[in-house]
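Visitor: I need the structure of the sequence given here:
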Amino acid sequence: MPELPEVEVSRMGIEPHLLNQTIQAIVIRQPKLRWMVSEELNHLQGQVIKAVRRRAKYLLLETEQGTVIVHLGMSGSLRVLNSDHPHGKHDHIDLILANGKRLRYNDPRRFGAWLWQEKGSIHELLGHLGPEPLQAEFSASYMQEKAKGKRVAIKPFIMDNKVVVGVGNIYANESLFSSAILPTTPAGKLTSIQWVTLVAAIKAVLADAIKQGGTTLQDFSQADGKPGYFALKLQVYGKAGEPCPVCGDIIQQQKIGQRNSYFCPTCQH
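Guide: Next comes the predicted model:
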């Protein structure tokens, strides 16, 4: 599933082609995604895209009348193509622009979404999200206060979108390894120093992943079709049974909160 860096890379890729462009039409070939495509999207003709933003893993295409909310789901991707480019089997939606381009949404598993948010309102999917991890609101003091008294393991805690958005499974594993924190440690047991280290690691890992173009493991590719290269820099994720890059001990795998977790039993404690 595309995580925050992959979605941010997609946003950066499509923004130059969409910003201040007039929408000529929308072609909806398959309305049955994770949820039905919002009926309001059929009335986008003539609207100008004023901003291309990201909130958590949602892409937001803002117009004067409201906002198109796009979620890539498990296997969704966006490409900017010439307007006459033929569509394939899983190309479910095209947003046709006045500059001769079209934003094409491809989603083999159809777990993504195209929804509508009226101007001045907040969609229910966006209403209870925590702060963005790369912004100042996400700090060690904020996290320590949120974790006070919590017995839940630190890994699912930092993956909770109500606490902080966008720290998906890959980047949670990598950040905890960089911080030398065992993923099963109760969130409420972390010290102030550990929180400072972990928050800094999360910011650094996510920023580096964005710089590298995301992590291509199965389905993700950038808006221009190129793969993301952060997978080449993964230290523990998906490396169970391999030697730790720091100490040489064997990387372990364990299910934590129904998700595969990877860690070094020597370096992380």
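
Visitor: Every contact and neighbour count from this point should use C-alpha atoms.
Guide: Noted.

Visitor: The longest helix along the chain packs against which elements?
Guide: In the chain, with assignment by DSSP state H, the single longest helix is helix 192-211. Here helix 192-211 touches helix 4-18, helix 140-147, helix 169-178, going by 3 or more Cα pairs under 8 Å, 6 or more residues apart in numbering; DSSP states H and E.

Visitor: who touches the helix or strand containing residue 92?
Guide: Using DSSP states H and E, residue 92 sits in strand 91-97. When contacts are defined by Cα atoms under 8 Å, 6 or more residues apart in numbering, strand 91-97 is touched by residues 18, 21-31, 83, 102-107.

Visitor: Just give me how far it sits from the chain centre.
Guide: Put simply, strand 91-97 sits 21 Å off its chain's centre (Cα atoms, centre = their mean, to the nearest Å).

Visitor: mind listing what's buried in it?
Guide: Residues of strand 91-97 classed as buried: 91-97 (neighbour count, 16 or more other Cα atoms under 10 Å).

Visitor: do the same with stretch 48-58
Guide: Residues 48-58 are the ones in stretch 48-58 that count as buried (16+ other Cα under 10 Å).

Visitor: can you check stretch 229-242 too?
Guide: Neighbour-count burial for stretch 229-242, counted by 16+ other Cα under 10 Å, picks out 229-231, 234-240.

Visitor: Could you dump those into a markdown table with distance to residue 41 and secondary structure added?
Guide: Shown next, in a markdown table, are the buried residues of stretch 229-242 (distance: Cα to Cα, whole Å; DSSP: H, G, I helix; E, B strand; the rest coil):
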| residue | distance to residue 41 | secondary structure |
| --- | --- | --- |
| 229 | 34 | strand |
| 230 | 34 | helix |
| 231 | 35 | helix |
| 234 | 39 | coil |
| 235 | 42 | coil |
| 236 | 42 | coil |
| 237 | 39 | coil |
| 238 | 39 | coil |
| 239 | 43 | coil |
| 240 | 45 | coil |
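
Visitor: Next, the structure of the following sequence, for comparison with the previous one:
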Amino acid sequence: MPELPEVEVCRRGIEPELLGRVIEGAVIRAPKLRQVIPPALVELLPGCQIVAVRRRGKYLLLDCLGEGVEGCLIIHLGMSGKLRFVSHSQSPAKHDHFDLVLAEQVLRFTDPRRFGVVLWQPGPPAAAESHPLLATQGIEPLSDIFAADWLHAACARRSGPIKPILMDSHLVVGIGNIYASESLFRAGISPLRAANRISRARYDLLVPAIRETLSAAIAAGGSSIRDYVHSDGGSGWFQIQAGVYDRDGQPCLRCGGVVKQVRQAGRSTYYCPSCQH
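Guide: Presented below is the predicted three-dimensional model:
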């Protein structure tokens, strides 16, 4: 599933082509993905200008403003969804479920597994935060609010292992499996350690490690896993920079120890027992 870096890369890729453009039409081919695509979009969106292209966690937010219309188009890529620009003449394929039609081109949403969403939240930009899918989202790990004091306090009563806690979107958004493993490796913290047994000083290491890992992933174009590609069809390369992820049985790049793989909350975790404790 695309995580924060992949969605941010997507946002940056589509923003120059969308910002300030006027929507000429909307085409809905699949009435329902994970949720029903509002049929009213076909009438609401034409004539609206896209005034902002934002990201909240793993959701893309397109703020739209038109005569008598103000709202936010909320898009989630699901497990296999992607957005790409195509020409008006390009015929839709089997899994092309939604089009945002502009004067010069079409932004097409493709989702073979239909786990994505295309929804609408009326009102000013701040109203998007009240949508049920966004209202329970945690804080952004690249925001100023995300600090060692905050994370240490948030984990003070959590006795579970730190890695699944970092992946809890109700606490912090967008830290997926790869990025949780890599952040803990950078910080030298075992993914098995209880969150409330990590010292305040070590959270001073973990918070910047998370920021650095996510920023490096964004710079590398994200991680291309399964069906994820950029809006221009390109791939992300962060996974080939990984220190521990998917390197079970290989030498640790830091200490030479052997990287191990374990299962946590149904997901594969990679770490070095020699230098993560």
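
Visitor: Put one on top of the other, what's the TM-score?
Guide: TM-score for the superposed chains, counting by TM-score structural alignment, normalised by the length of the first structure: 0.97, backed by 268 aligned residues with a Cα RMSD of 1.1 Å.

Visitor: follow-up on the earlier one: put the buried members of the contacts of strand 91-97 of the first structure into a PyMOL selection.
Guide: To isolate the buried members of the contacts of strand 91-97 of the first structure in PyMOL, using 16+ other Cα under 10 Å:
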select buried, resi 18+21+22+23+24+25+26+28+31+83+102+103+104+105+106+107
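
Visitor: follow-up on the earlier one: please identify the most buried of the helices and strands packed on helix 192-211 of the first structure.
Guide: helix 169-178 (a mean of 23; mean count of other Cα atoms under 10 Å).

Visitor: Tell me the residues of the second structure aligned with it.
Guide: Alignment note (TM-score structural alignment): helix 169-178 of the first structure is matched to residues 177-186 of the second structure.

Visitor: hmm, who's touching that stretch?
Guide: Against stretch 177-186 of the second structure from outside (Cα under 8 Å, 6+ apart): 163, 166-167, 190-191, 206, 209-210, 212-214, 239, 242-245, 267-272, 276.

Visitor: Now, of those, which are buried?
Guide: Buried among these by 16+ other Cα under 10 Å: 163, 166-167, 190-191, 206, 209-210, 212-214, 239, 242-245, 269-272, 276.

Visitor: which residues does residue 51 of the first structure contact?
Guide: 19-20, 60-63.

Visitor: again, but for residue 49 of the second structure
Guide: 20-23, 64-66.

Visitor: again with residue 37 of the first structure
Guide: Counting by Cα under 8 Å, 6+ apart, residue 37 of the first structure has contacts 31, 113-115.

Visitor: How much space separates it from residue 129 of the first structure?
Guide: 22 Å (Cα to Cα, to the nearest Å).

Visitor: Residue 196 of the first structure too?
Guide: Using Cα to Cα, residue 196 of the first structure is found at 22 Å from residue 129 of the first structure.

Visitor: what does residue 124 of the first structure align to in the second structure?
Guide: Match for residue 124 of the first structure (TM-score structural alignment): residue 132.

Visitor: What is the burial count for that match?
Guide: For residue 132 of the second structure, the count of nearby residues is 10 (other Cα atoms under 10 Å).

Visitor: Please, where are all the strands along the stretch 1-150 of the first structure?
Guide: In the stretch 1-150 of the first structure, the strands defined using DSSP state E, counting those that start in this stretch lie at 23-28, 51-55, 58-62, 66-71, 77-82, 91-97, 101-106, 113-118.

Visitor: In a markdown table, list those along with distance to residue 210 of the first structure.
Guide: As requested, those are arranged in a markdown table below (distance: least, Cα to Cα, whole Å):
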| stretch | distance to residue 210 of the first structure |
| --- | --- |
| strand 23-28 | 28 |
| strand 51-55 | 13 |
| strand 58-62 | 15 |
| strand 66-71 | 18 |
| strand 77-82 | 16 |
| strand 91-97 | 25 |
| strand 101-106 | 21 |
| strand 113-118 | 23 |
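
Visitor: Out of these, which gets nearest to residue 250 of the first structure?
Guide: strand 77-82 (35.1 Å; Cα to Cα).

Visitor: residues in the second structure aligned with that closest one?
Guide: Aligned by TM-score structural alignment, strand 77-82 of the first structure corresponds to residues 82-87 of the second structure.

Visitor: Off-centre distance for the matching stretch?
Guide: 18 Å.

Visitor: Residues contacting that stretch, please?
Guide: 10, 104-111, 228-233.

Visitor: of all the residues you listed, which two lie farthest apart?
Guide: The widest separation within the contacts of stretch 82-87 of the second structure (Cα to Cα) is 25.1 Å, between 104 and 228.

Visitor: give me the stretch of the second structure that the strand holding residue 92 of the first structure matches.
Guide: If you align by TM-score structural alignment, strand 91-97 of the first structure falls on residues 96-102 of the second structure.

Visitor: picking up where we left off before, the helices and strands packed on helix 192-211 of the first structure into TSV, with extra columns for distance to residue 251 of the first structure?
Guide: What follows is these, written out as TSV (distance: least, Cα to Cα, whole Å):
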stretch	distance to residue 251 of the first structure
helix 4-18	24
helix 140-147	27
helix 169-178	11
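
Visitor: out of those, which comes closest to residue 187 of the first structure?
Guide: helix 140-147 (5.6 Å).

Visitor: tell me the average deviation of the closest one from the second structure after fitting.
Guide: Helix 140-147 of the first structure differs from its equivalent in the second structure by a mean of 0.5 Å after superposition (mean Cα distance after the TM-score superposition for the first structure).

Visitor: If I take that helix and helix 192-211, what angle do their directions form?
Guide: Computed with axes from the mean of the first three to the mean of the last three Cα atoms, to 10 degrees, the direction of helix 140-147 of the first structure lies at 110 degrees from that of helix 192-211.

Visitor: Residue 206 of the first structure pairs with which position in the second structure?
Guide: Residue 206 of the first structure maps onto residue 214 in the second structure, by TM-score structural alignment.

Visitor: which residues sit in contact with that match?
Guide: Contacts of residue 214 of the second structure by Cα under 8 Å, 6+ apart are 4-5, 175, 179.

Visitor: Tell me the spacing between it and residue 222 of the second structure.
Guide: For residue 214 of the second structure, the distance to residue 222 of the second structure - Cα to Cα - is 9 Å.

Visitor: quick one: common contacting residues for those two?
Guide: What both residue 214 of the second structure and residue 222 touch, as defined by Cα under 8 Å, 6+ apart, is the set residue 5.

Visitor: for residue 199 of the first structure, what are its contacts?
Guide: 138-140.

Visitor: for residue 59 of the second structure, same thing?
Guide: 7, 74-77.

Visitor: Give the aligned equivalent of it in the first structure.
Guide: Using TM-score structural alignment as the criterion, residue 59 of the second structure maps onto residue 58 of the first structure.

Visitor: ditto for residue 114 of the second structure
Guide: Alignment note (TM-score structural alignment): residue 114 of the second structure maps to residue 110 of the first structure.
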